[in-house]
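A.B. asks: Sequence and computational prediction follow.
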Amino acid sequence: MMLKEFKAFIARGNVLDLAVAVIIGAAFSKIVTSLTEDVLMPIIGKLFGGLDFSSYFLTMGPVPAALQGSSDYAALKKAGVPLLGYGEFVTQAVNFIIVAFIIFLIVRSVSKLLPKPEAPATAEPADVTLLREIRDELKARPRV
């Protein structure tokens, strides 16, 4: 019984559409991540005086002696140093804006391609119909 319900649930179009969307979204995310990390962030980093924007951070605690003076965000984070990684946050925010803008463009393009649904004809209220019929009847009568 439960297996049949599960098969019916999986076979519904919405579930399959969602599965395809998640898979395509994961692949798309890799492309956008590469665009952000490999193309845009180096340009932004160059404008702000550094080659790697994600290396901007503030240390919030003691740094081990072996890592004193290090600017390697990943190594410091791995060592357990509390960091305020605002550069990584900016990278992720730019990544989000790019994804949101591309999705906006896709939805906008698709909505232009799809035919607009026709507005359903609203039924006229009965009293308006009756008044129309009375008016038409009065107009059709010969004048005396």
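C.D. replies: Right, received. Where do you want to start?
A.B. asks: When you work out contacts or count neighbours from here on, use the C-alpha atoms and nothing else.
C.D. replies: Fine.
A.B. asks: list the helices and strands the helix or strand encompassing Ala8 packs on?
C.D. replies: Element membership of Ala8, judged by DSSP states H and E, is helix 2-11. Packed against helix 2-11, as judged by 3 or more C-alpha pairs under 8 Å, 6 or more residues apart in numbering; DSSP states H and E, are no other helices or strands.
A.B. asks: Alongside the first one, take a look at this:
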Amino acid sequence: MGFISEFKEFAMKGNLVDMAIAFVMGGAFGKVVTAFVEKMFAPIIGLIMGGIDLNDKKLIVKDGIAEVKDAAGTVVTPAVAEVAIEWGAFLTALIDFIIVAFVMFMIIKAMNKMKKPEPEPAPSGPTQEELLGEIRDLLKK
């Protein structure tokens, strides 16, 4: 079998195609959840907390320094960015994750419920040797 036909067989297997579809749908679902959290959930939390934007909340560890230039326009002191812990963005991402994890849990739970339970194996009867032994015992009588 040639390389191309092997690859084609591999790529067209059901599990790979299913996984690709799930990956695309998961990405789209993630965007929907992110939009929900950022555009609907966060503003409500911000309103409750006094009109703040949750994504902008941060703990500044070290203030930034603006660039200083002399009269000729030469940079005397370069700018230094602030060092901050952006806990608001982290909290938003955490809420995002919790919602996605909960929805995935509910989907898996529903799928498991819809699966038909496997029938229990029929109780096994006596083996051929046991039957032959019984016939032998009956013939001896």
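C.D. replies: Now that the structure is in, tell me what you want to look at. Every value quoted in this text rests on a predicted model; they were computed, and no experiment measured them.
A.B. asks: about what we covered before: mean shift of the helix holding Ala8 of the first structure relative to the second structure?
C.D. replies: Following superposition, helix 2-11 of the first structure is found to deviate from the second structure by 1.3 Å on average (mean C-alpha distance after the TM-score superposition for the first structure).
A.B. asks: What is the corresponding segment of the second structure for that helix?
C.D. replies: On the second structure, the counterpart of helix 2-11 of the first structure by TM-score structural alignment is residues 3-12.
A.B. asks: Sort out which residues of the longest helix along the first structure are buried, please.
C.D. replies: For the first structure, the helix with the greatest residue count under DSSP state H is helix 86-113. Under the neighbour-count criterion of 16 or more other C-alpha atoms under 10 Å, helix 86-113 of the first structure has 87-88, 91-92, 94-96, 98-99 buried.
A.B. asks: Please apply the same query to stretch 30-40 of the first structure.
C.D. replies: By neighbour count on 16+ other C-alpha under 10 Å, the buried set for stretch 30-40 of the first structure is 32-33, 36-37, 40.
A.B. asks: any idea of the angle the helix or strand where Gly30 of the second structure lies forms with helix 3-11?
C.D. replies: Following DSSP H and E, one finds Gly30 of the second structure within helix 14-36. In terms of direction (axes from the mean of the first three to the mean of the last three C-alpha atoms, to 10 degrees), helix 14-36 of the second structure departs from helix 3-11 by 60 degrees.
A.B. asks: helices or strands up against helix 14-36 of the second structure?
C.D. replies: Using 3+ C-alpha pairs under 8 Å, 6+ apart, helix 14-36 of the second structure is in contact with helix 87-114.
A.B. asks: still on that earlier bit, and the helix holding Ala8 of the first structure, how far from the chain's centre?
C.D. replies: Distance of helix 2-11 of the first structure from its chain centroid, counting by C-alpha atoms, centre = their mean, to the nearest Å, is 30 Å.
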